[in-house]
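Novice: I'll drop the sequence and a predicted model, then ask my questions.
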Amino acid sequence: MLLTITTTAAPATDLGFLLHKHPDKAQRFEQAYGTAHVFYPEADAGRCTAALLLDVDPVRLVRTRGRNVPDFSLGQYVNDRPYAASSLLASALAGVYRTAMRGRCDARPDLAAAPLPLEIALPALPCRGGPARAERLFAPLGWTVAAEPVPLDPEFPEWGDSRYVTLTLTGTVRLADALNQLYVLLPVLDEAKHYWLAPDEVDKLIRAGDGWLAAHPEREAIVRRYLANRRTLVRAALGRLADADDAPDDALDPVEDEAPTTLAEHRILAVLDELRREEATTVLDLGCGPGRLLARLLADTAFTGVGGADVSWRAVEIARRRAGRLGGDRFRGVFQGALTYADACFHGYDAAVLMEVVEHVDPPRLGAVEQVVFGDARPRVVVVTTPNAEHNVRYEGLAPGALRHPDHRFEWTRAEFAAWSGRVAAEHGYRVRHVAVGDDDPEVGAPTQMGVFTR
């Protein structure tokens, strides 16, 4: 099975840096079920193509399949797995391009963070539902989708089409995002996995789906098919996606007995309540993400001035569009900025909100954030929310010791948050009180903890 990735971003050979595979070398990587080869059919300054060829050994595959075997013995050896893209290719993708999927490239960090013109081709892809289904899954992610059905036999067109398509995706997308989307959607299109599902599959899905899956219009179908309709795992994954900052308001509705209000909604309501209680009229959302809180602030006329900031240009653009639709003189705009650097744009607000932000900051840089927010900007009110690590044991599918989100640098217990917030308040002349957000478990506390700083 074959996957090619092509770019025309000059110099195109920088694709080798992003994939951590040199264009002048052909490399091979042993897998449990065969061998993956990486090579470059073309590599010059104007156009560069990286090919991942997976050579599957049917005998070796049978030995690693465990319980997931076909119901007839010959089918274990005679099947489409050596030829058609599937979860086998997704697994090889994760192994061969692991660092690229994380968006890391020390040699070209700016390039790794930027969208690139890409063309991705899969000559034989199982796609139950045909070209229309491939369109539904990839088009919302910004891809132009060309999916051509493969006939059962070109010499006998009356036999109709097979369940395979030749898929070509073109678009301007960050390479790491493209790889993670393929990792999730290849087995979803095939509706099959070659390995037994374990609880850590939820963690893999959340990690690979970061930044795109929560807001995908087909998210529930994607989650169900990726997790093979395992009810417990599906419930856990949809719940965690609903708590993501980029999830739409209706992101969690997987089963009839699910709670009607998500944790993300609980957080927004709690923040709004505290801002009203402190009579804040101008509010700056620091780390605003795609602007869910901004939209709610602008919908409430009690807030006469609303602004936002985020380090991600993509989030800033989405937030601008979302908040801009509400418009009006109360909207002061959204700008790109890092919380570790003082900025005059942070000044002049009654209140600042850091909703699920501090846990994304490397601990050595937290001191800089504290100085920028509490020392330099110094609003009258600061609202901080962050996960309660003790509550993690209540999340089905979250491995012991794992963090709720792949980008979290840490998660505090209630005692750790109280110690941090007490120290920050004392050092900068604030008082702080703590609020539990979400269902308050008598043993492990609420899922989110909030500190309301006032001076």
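Specialist: Sure, I can see it. Predicted model, so just to flag it, every value in this text is computed and none were measured.

Novice: alpha carbons only for contacts and neighbour counts from here, please
Specialist: OK.

Novice: Show me what whichever strand or helix holds Gly422 is packed against.
Specialist: Assigned by DSSP states H and E, Gly422 belongs to helix 414-428. For helix 414-428, the elements it packs on are strand 431-437, strand 448-454, judged by 3 or more C-alpha pairs under 8 Å, 6 or more residues apart in numbering; DSSP states H and E.

Novice: Need those strands in CSV (columns: mean neighbour count).
Specialist: Output for the helices and strands packed on helix 414-428, formatted as CSV (neighbours: other C-alpha atoms under 10 Å):
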stretch, mean neighbour count
strand 431-437, 18
strand 448-454, 23
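
Novice: can you list the ones you listed in a markdown table and add distance to Ala419?
Specialist: Putting these into a markdown table (distance: least, C-alpha to C-alpha, whole Å) gives the following:
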| stretch | distance to Ala419 |
| --- | --- |
| strand 431-437 | 11 |
| strand 448-454 | 11 |
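
Novice: Minimum distance to Met355: which of the ones you listed has it?
Specialist: strand 448-454 (8.8 Å; C-alpha to C-alpha).

Novice: contacts for that closest one?
Specialist: 267, 274, 380-388, 414, 421, 425, 430-438 (C-alpha atoms under 8 Å, 6 or more residues apart in numbering).

Novice: can you check stretch 33-49 too?
Specialist: Contacts for stretch 33-49 (C-alpha under 8 Å, 6+ apart): 4-13, 15, 21, 23-30, 50-58, 60-61, 64, 92, 96.

Novice: ok, and here's another one to check against it:
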Amino acid sequence: MILTVSYEPDPDSQADATALGHLLHKHPDRVQRFSAPVGDVHVLYPESSEKRCTAAVVLEVDPIALARSTRFRSDPGALGHYINDRPYVASSMLAVALGTVFRTAMTGRSDAFPELAAADLPLTISVPVVAVRGSEEDLVRRLFEPCGWAVGETVVPLDPAYPAWGASRYRSVTLRGRMPLARALRQVYVLLPVLDDTKHYWVSDDEVDKLERNGSGWLDDHPERALIARRYLLHQRALVEQAVEATDAAPRDRPLAAQRADAVLQALHDAGASSVVDMGCGPGALLARLAKDRTFRRIVGVDVSARSLETAARVLGLAQASDAERERIALRHGSVVYRDPSLADLDAMVLMEVIEHVDPSRLDALEDAVFGAAHPATVVVTTPNAEYNALYPGLRAGDRRHDDHRFEWTRAELRAWAEGIASRHGYRVSYRPVGAEDAALGAPTQLALFQREAAA
């Protein structure tokens, strides 16, 4: 797979096109190789002059590794891994490669050229072969033109030697426009898998945060925002409803996942916590927010999934972090239902959307591990409000928001559980709504803030 990004300054501009190397944080004079979960990624510059500079990203897919990987989402069937052209056209794999090699560029940070990084640049992005799946007409233009791109699109025939066979679902796409480089990269990162309407990896709650982060500054006003959310999140109803407005009666300015993280951070600040453990940290969405806040001098992420911890390490950039930062942030394999004496000296523990994934028979073990053994000064728990489910048009009575939820509590059920724990372990507990509140049914997420009496 290949994608090129070209920068050609206006003729009357004094800008040097080779500054593209600084904005991408990749030197034009070197061919660089990086390892990504989908294979090796090469970054090189086919042309580099003051007048025009082009960077190429080439993803060398490892089909054998993909066939062996449990993360790879191939088509059903025993031969799906072997008879498959999908890994060799632009798709979510190329998006992962872009996120791997241009992570800093996608934030818009450039110490050498800060003004250029923020400026609208004349850019051209070319993707020779991209998968376009589905019945939506003129999908490439519908997705990219509202972002400010002039779209050039050529349909790839199934076989040029046999025109009667007709067109394939592949396109050659060229985008030309003026915008900050970081925004352009984020748009391509999001919209490649949207065009393909699939991903090669399992989609979970952290994808909502990725969509919000990479959609910042352009997605909220996009006329196809709902379509983008559905396809990016693989039509998973609960995740889509977090990312877009669930009902006209309950609008959200930001996705619920982002509001939930905001509420957790506010609770931690209100409690005065400076060391935090995120239990069930998953791929690191909350950890990334904590890491940016220098208030927290020590951060620990714990999860039962080794794969999630590997992803969290990449999200946090621990391999490239300073020694001081690696001492500040630690990742550990563990479970919320088992005692871990090493967690007993932290100020706060967060269980964000965790308890509903625990079997009810194991809640006593969770209570013992968190409130008995660790016994932090502050515990923040968030969980869905089952009463609010009636406002989600796609949920039938009795349905849960996620297939892995073992239960979902009403507000009264959460209070009964929380107040029992508080009385047994010496805490006081308060409650906060998260998300747009309904007068009768409350907010979509409920937050319980436990504070140890001796520490209050």
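Specialist: Right, received. Where do you want to start? All of these numbers come straight from a predicted model, not from anything done at the bench.

Novice: ok, back up a step: out of the helices and strands packed on helix 414-428 of the first structure, which is closest to Val393 of the first structure?
Specialist: strand 448-454 (13.4 Å).

Novice: where do the helices sit along the stretch 301-450 of the first structure?
Specialist: 313-326, 366-370, 414-428 (DSSP state H, counting those that start in this stretch).

Novice: Buried deepest among those helices, which one?
Specialist: Among those, ranked by average contacts under mean count of other C-alpha atoms under 10 Å, first place goes to helix 313-326 (a mean of 18).

Novice: which bit of the second structure covers that helix?
Specialist: Counting by TM-score structural alignment, helix 313-326 of the first structure lines up with no residues of the second structure.

Novice: tell me what that helix is packed against?
Specialist: Right, helix 313-326 of the first structure is packed against helix 292-298, strand 331-336 by 3+ C-alpha pairs under 8 Å, 6+ apart.

Novice: which one of those lies closest to Val150 of the first structure?
Specialist: Among these, helix 292-298 sits nearest to Val150 of the first structure (C-alpha to C-alpha), with 42.6 Å.

Novice: residues in the second structure aligned with that closest one?
Specialist: Going by TM-score structural alignment, helix 292-298 of the first structure lines up with nothing in the second structure.

Novice: If we go by neighbour counts, what in that helix is buried?
Specialist: Arg292, Leu293, Leu294, Ala295, Leu297, Leu298 (16 or more other C-alpha atoms under 10 Å).

Novice: now stretch 233-248 of the second structure
Specialist: 233-246.

Novice: Check stretch 90-107 of the second structure too.
Specialist: Applying 16+ other C-alpha under 10 Å to stretch 90-107 of the second structure flags 90-103, 105-107 as buried.

Novice: How about stretch 57-67 of the second structure?
Specialist: Val57, Val58, Leu59, Glu60, Val61, Pro63, Leu66.

Novice: for that stretch, how far is the first residue from the last?
Specialist: Using C-alpha to C-alpha, to the nearest Å, one end of stretch 57-67 of the second structure lies 23 Å from the other.

Novice: So which bit of the first structure is that stretch matched to?
Specialist: Per TM-score structural alignment, the counterpart of stretch 57-67 of the second structure in the first structure is residues 52-62.

Novice: chain center to that stretch, what's the gap?
Specialist: From the chain centre to the centre of stretch 52-62 of the first structure is a distance of 30 Å (C-alpha atoms, centre = their mean, to the nearest Å).
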